[in-house]
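**Student:** what follows is a predicted protein model with its sequence.
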Amino acid sequence: MLRQYELVDRVLSYDPDADEALLNRAYVFSMQRHGTQKRASGDPYFSHPIEVAGILTDLKLDDETIATAILHDTIEDTLTTREEIEKIFGDNVSRLVDGVTKLSKIEAQTESQRAAENLRKFLLAMSDDIRVLLVKLADRLHNMRTLHFIKNEEKRRRIAKETMDIYAPLAERIGMYEFMREMQTLAFQHLEPEAYASITKRLEQLQGDGGDRIAKIGSGLKLLLSRAGLEVEVSGREKHPYSIWRKMAERHISFEQLSDIMAFRVITEDTDACYRALGIIHQRWPMVPGRFKDFISTPKRNGYKSLHTTIIHAGDTRIEVQIRSKAMHAQAEFGLAAHWAYKQKGQSDGQAGWIRDLLEILETADNAEELLEHTRMAMYQDRIFAFTPKGELYQLPKGATPVDFAYAVHTDLGDQTVGAKVNGRVVPLRTQLQNGDQVQILKSKGQEPQPGWLNYAVTGKARAAIRRYVRQKEREETIALGRKIYDEIALRLPAQLGTEALGNALKRLRIADEATLMESIARQRISDTELMEALMPGSTGGDVAGAHAPAQREAISIKGLTPGVAFNLAECCHPVRGDRIVGLRRPNEGIEVHTIDCETLSDGGADADWIDLAWGGKADSSTARLNIVVKNEPGALAVMAGIFGTHKANILNLRLENRDSSFHSFMVDLEVKDVHHLMRILAALRAADAVSRAERV
């Protein structure tokens, strides 16, 4: 553990103007407050914040950040308050310490909720001052270094998984690659101990067999470049166990088949020398196709710049070479930590776009699981580059679609997306983008986010925005449907309601407002009889629990409501416009719509409240499911498709169910206007010689 004078000397060595008194006060205060507390290793607890501060001195951070590191656990683990910290150390330090402090006393039902609440506070504090993130990463790194002292295996795995999912990607996002690699390696050791032991053992065997192979290759690289007049520094290392394991998993290969396990770093004087070095290396050794990446012309989102290439050395050895200037190397080593004073001297706040994305996700997440899911997505590591028609560059995760691209540009553009052109060609919105694609988003002010986009949107920002809209739309339509049910219930009352009846009912039911009441009615959080009694006491004979309301007078229209939002069309009978329909209303669920003759009603409707429904007016088309058997002969499928085309019915899904020597059986989801449209199509199918049978499912 660093002694007091050693820590202060470290800070003064790179910042002679640092507040020495502040550091001394923080050291003594933290030591006194933690007192006799012990860590799982048996060491004094005070050793942990001092080691965290020591890690941050390697990054040459300012005195306030070092003081924050020393004090970061005092509020959480001692009786110290933020007010005390502010009084003794000032507003900046107290704000930073509060940002790092976890919500240790939060009352949450699940571990994911506690993790989400901690993450929520952390992200908000990080957006205000990035130094919060730097202290937190150093704190997590030291905790990972001592994780093996924790006896509870489940707790070790939980901490390791949280590190792998949240903190290692955060370190990567701000360019602190050494932090990222060490955290990944330590987490991997606890999450996959057998794989870690196996890879580590094989790396040791390789070192024994190869001797000083890395040193020889590095010397050869430096000699080659120096003969060409380039002054460079060359270092080499074997890749980390987690990196090797991930490559093995992604490529489905064994350790023996993994050839590029050595990586070399070439540090040059400037950018021009980087490209000269690349040319010299490629002239000397053949490069592996598809393995060259130019992060100088297109830097990573965290500002990382470097040239990456893989070459075949000595005829059979694949090695990775990273070429960067000294300035780029400093950025790669320290990342955003090199710019900790981003609010000083009138400079911009330096808040990276991905932090803004995280904040937007924070505002739109509905629950703990969503927040954690979307945050992990936002920090996804494997990236591609895509361009707007004006040449603006956006980084997205692999597998991203035009929907993700649109939301990356702007949330409003994502909401209004109707189509996309990729490299000048109109493509489906579910198309996966490739590296270097030019993407033009087609928009319309009348467009709204579609729930189906969730099936292929992969970025946390896009999914959070879509889910936010779907929740809002669902609530609006549920309230509208609840109002229709309310009006129908009001007609059952023995007398017309007065103007104050609704307000009085809200008080009796202890419901905050009218909208919440309508939503509760649609989701059957209150029964019809409870509502009737609240509106007009005594109207059900006083027996609220056992009263049975009279039959409904008219069917409730679902005109203007969206299937899958305010209500769900039952999969068992696939109701089509024109069918007589009935709704099943269960507590806290959306209304499920069935045809009146659906066989499952007799089984599944006993525990539900039945309500009469009607389609009402003109609306969008419906989906019908057909089972069609055609003869096994050339042109039979074309006949079936031709009938659909003649009747202007769109095929939504076509699945081959059964095939034999004589007949083929298909399940077809068909978009039709109404039940009469469907009947005409069925009649045409049955009249065709190529069709053996056509039935509605």
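**Tutor:** Received, thanks. Numbers count the residues shown, from 1 in each chain.

**Student:** please count neighbours and contacts with C-alpha atoms only from this point.
**Tutor:** Fine.

**Student:** wait, T163 touches M183, no?
**Tutor:** Yes - the pair T163 and M183 qualifies as a contact (Cα atoms under 8 Å) at a distance of 6.9 Å.

**Student:** who has more neighbours, these two?
**Tutor:** M183 (27 against 23; other Cα atoms under 10 Å).

**Student:** quick one: distance of the host helix or strand of the more buried one to the chain centre.
**Tutor:** According to DSSP states H and E, M183 maps onto helix 177-191. Centroid separation for helix 177-191 versus its chain: 21 Å, with Cα atoms, centre = their mean, to the nearest Å.

**Student:** hold the first one in mind and look at this next one:
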Amino acid sequence: MAEQLKSLMGDEYAEEDAVKVRAQIESELQENKINRDVFGLNPILMSFRTALLELEEIGMKRDCVLSILLYNSVANESLTIEQVEKEYGASIAHIIRGLVRIHELYRKSPVIESENFRNLLLSFAEDMRVVLIMISERVVLMRHIRDTENNEAQQKVAEEASYLYAPLAHKLGLYKLKSELEDLSLKYLEHDAYYMIKEKLNETKRSRDAYIEKFIKPIAEKLDAMGIKSHIKGRTKSIHSIWQKMKKQQCGFEGIYDLFAIRIIIDSPLSEEKMQCWQTYSLITDMYQPNPKRLRDWLSVPKSNGYESLHITVLGPEQKWVEVQIRTERMDEIAEKGLAAHWRYKGIKGDSGIDDWLNNIRAALEAGDSLQLMDQFKMDLYEDEVFVFTPKGDLLKFPKGSTVLDFAYHIHSGVGNKCVGGKINGRNVSFREVLHSGDTIGILTQNNQTPKQEWLNIVQSSRAKSKIRLALKELKVKDGVFAKEMLERKFKNRKIELEESVLYHLISKMGFKETSDFYRQLVDEKIDINDVVDGYIAEKEHGANQKMGAAIRSAEEFVLDKDNNANSFRTKSSDDELVIDRNLKGVDYSLAQCCHPIYGDQIFGFVTVNGGIKIHCQDCPNAPELRKRFGYRIVKARWSGKGTSQYNITLRVVGNDDLGIVNNITSIISKEQKIVMKSINIDSHDGLFSGNLNVLIDDTSKLDALLKKLRTVKGVKSVTRL
């Protein structure tokens, strides 16, 4: 085995390295530090086999080979990484350090079948040679665990090979190793299926080879006659791909007609590629009957990964369907070697960071200049993402720069809202601490914690930002209700009647544009509640004096209108709120017919197309749609002064059809002061009557009193405002 390594390493083989490695291994043997693994395999033999495979299939020489041979010495603490660096160089120490980090990552027992773990593995390795070594190591291990008695460990290793290492090998263009990993994993995970397909393939090999020869011979002759240079080969599908197809099509082995494919590879100049491929296609479809439903034209429109080819299924000799793939030498290299070949030919990189990174690595491997180029592939793969663990081992992905607070909100909004700090790898930290790949994160909470506005500057993820905004909004509402109750209680204790219009004017005068900001400061005790009450009393008295005309209006109530050149003045009020009263002039407004607002209703304004403003109730049936579609045309509005007009509203009354009930209802309305009945419409059916009463009324307080009286009439079931 040592001689094979020497031969494959060529010029990079150094006798000095061989002597030192041999001495190191002999020393460990004498000290009984070489322990067999869970499968009973000798780690020294396994490392030599891994080094041989890596040289044969990948071609990384001195640094990778020595790292593979010396890793066990570092793992069993016979050798330190510092000693490795001193004896063999920084590059080998760097690779072994990466292998140690990866094995530590495994010990966290994460859910490694996730895409996140595959990405973390790549970003954690820092040096791509670490991943290449691990793929080689897994192939060698899979080859030698067939007869183990440790079935549980065998199962775990095979599962990892299937969903972790095979996809990594595929991304790196190591298609031979990828197919072997898939076949071996099937062999251990679905033993019966693997051997059934293998036996079937062996039984049909001779006849399959003869058929392929019979099929391609006349095609080759005609292509030569046309002057098209090519070579043709038959390729049997892997056992794993046959099994996947059987499961997908829900059929037996005999139902898979495309066990092999014929590949025609044309040696064509770039300018004539498409023409010669279509000429070959025409030749084959003239010789054999094509299946039009099975034509795949990736020549005119290549796949996103750069794959170009013509696929056609034809009815060959003995009435058997055969898949034929037509491509050029350039296209075949792209198909065999993946994105890296496409990148070299086209100068086009993959769509994402991982593809760009892997392209460069594959190109470096094939260029044979690995020592210089591989060193630059560090942590640039996932520069915009970090991968961290929960205490239970679940793996989560976050944008780069995310903090412990992002993690808390990812777990649950309740956890985020109460977060006061966290633990990173067992160390207490602030919730502002930035996350790094591989960290294990815990969250510390306190019940008295609440979200703050500045938290929006701490988090990076949009998920956390939206949850914080929602929590702040809910907090505003909660604080508003609490502050309002506190204020009302204070007014009641001082026997003062609270008028909302006066309070809103006071809030505006204090410089608040939003009442929620006023209530929040009240809750936080930044405003003294007694000062608010005193200010309210002064504001109310001032308003009374204005109405009486007994006092001269104070200059404090006016501000200079800077938009006018003349020395004009305007009254202070909220810039974004429309105040509706009888003295309002210069504004074209009207009451909406859909909800018939009256004085005292909670209202808002809606700017119509012609510029006028329609006043709607806050609970108008059309309000949600107006806010959703035309939010920019909504205007805050409120009533001011006292109701001086009468408003037309409709009441819906339902009750038992008893003698005199309608007379009782109309009698109550007629006795009410300042309420005028305009019309009544009654309908009787099955012992019940229902009717619409049209009345003119001053405000909501009189409406509430009327509704209360009507509901006391014997036989009335319900009275509602339409």
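**Tutor:** Nice, I can see it. What you are looking at is a predicted structure, and each value in this text was computed from that prediction instead of being measured.

**Student:** hang on, the earlier thing: continuing past the helix holding M183 of the first structure, what's the next helix or strand?
**Tutor:** With DSSP H and E, the next secondary element past helix 177-191 of the first structure is helix 193-210.

**Student:** buried residues, that next one. List them.
**Tutor:** Residues Y196, I199, T200, L203 are the ones in helix 193-210 of the first structure that count as buried (16 or more other Cα atoms under 10 Å).

**Student:** where along the stretch 401-550 of the first structure do the strands fall?
**Tutor:** 417-422, 425-427, 437-443 (DSSP state E, counting those that start in this stretch).

**Student:** and those strands: which comes nearest R227 of the first structure?
**Tutor:** strand 437-443 (39.4 Å; Cα to Cα).

**Student:** give the other helices and strands that the closest one contacts.
**Tutor:** strand 383-387, helix 402-409, strand 417-422 (3 or more Cα pairs under 8 Å, 6 or more residues apart in numbering; DSSP states H and E).

**Student:** where in the second structure does that strand fall?
**Tutor:** Following TM-score structural alignment, strand 437-443 of the first structure has no partner segment in the second structure.

**Student:** what's the angle from that strand to strand 417-422?
**Tutor:** Angle, strand 437-443 of the first structure to strand 417-422, by axes from the mean of the first three to the mean of the last three Cα atoms, to 10 degrees: 160 degrees.

**Student:** for the buried residues of helix 193-210 of the first structure, which one is nearest E360 of the first structure?
**Tutor:** The nearest one, if we look at those relative to E360 of the first structure and count by Cα to Cα, is Y196, at 36.8 Å.

**Student:** most tightly surrounded among the helices and strands packed on strand 437-443 of the first structure?
**Tutor:** The highest average neighbour count among those, using mean count of other Cα atoms under 10 Å, belongs to helix 402-409 at a mean of 24.

**Student:** tell me what that helix is packed against?
**Tutor:** If you count contacts as 3+ Cα pairs under 8 Å, 6+ apart, helix 402-409 of the first structure packs onto strand 393-397, helix 411-415, strand 417-422, strand 437-443, helix 460-492.

**Student:** where does that helix end up in the second structure?
**Tutor:** The aligned range for helix 402-409 of the first structure is empty, by TM-score structural alignment.

**Student:** show me the contacts for M176 of the first structure.
**Tutor:** M176 of the first structure sits next to A332, E333, F334, G335, L336, A337 when contact means Cα atoms under 8 Å, 6 or more residues apart in numbering.

**Student:** out of those residues, which is most surrounded?
**Tutor:** Neighbour-wise, the contacts of M176 of the first structure (other Cα under 10 Å) top out at L336, 26 neighbours.

**Student:** now N143 of the first structure: how far from A69 of the first structure?
**Tutor:** According to Cα to Cα, to the nearest Å, N143 of the first structure and A69 of the first structure sit 13 Å apart.

**Student:** who has more neighbours, these two?
**Tutor:** Applying other Cα under 10 Å to N143 of the first structure and A69 shows that A69 carries more neighbours, namely 31 against 17.

**Student:** sticking with the more buried one, tell me its helix or strand.
**Tutor:** A69 of the first structure belongs to helix 63-71 when assigned by DSSP H and E.

**Student:** what span of the second structure is that helix aligned with?
**Tutor:** Going by TM-score structural alignment: helix 63-71 of the first structure matches residues 62-70.
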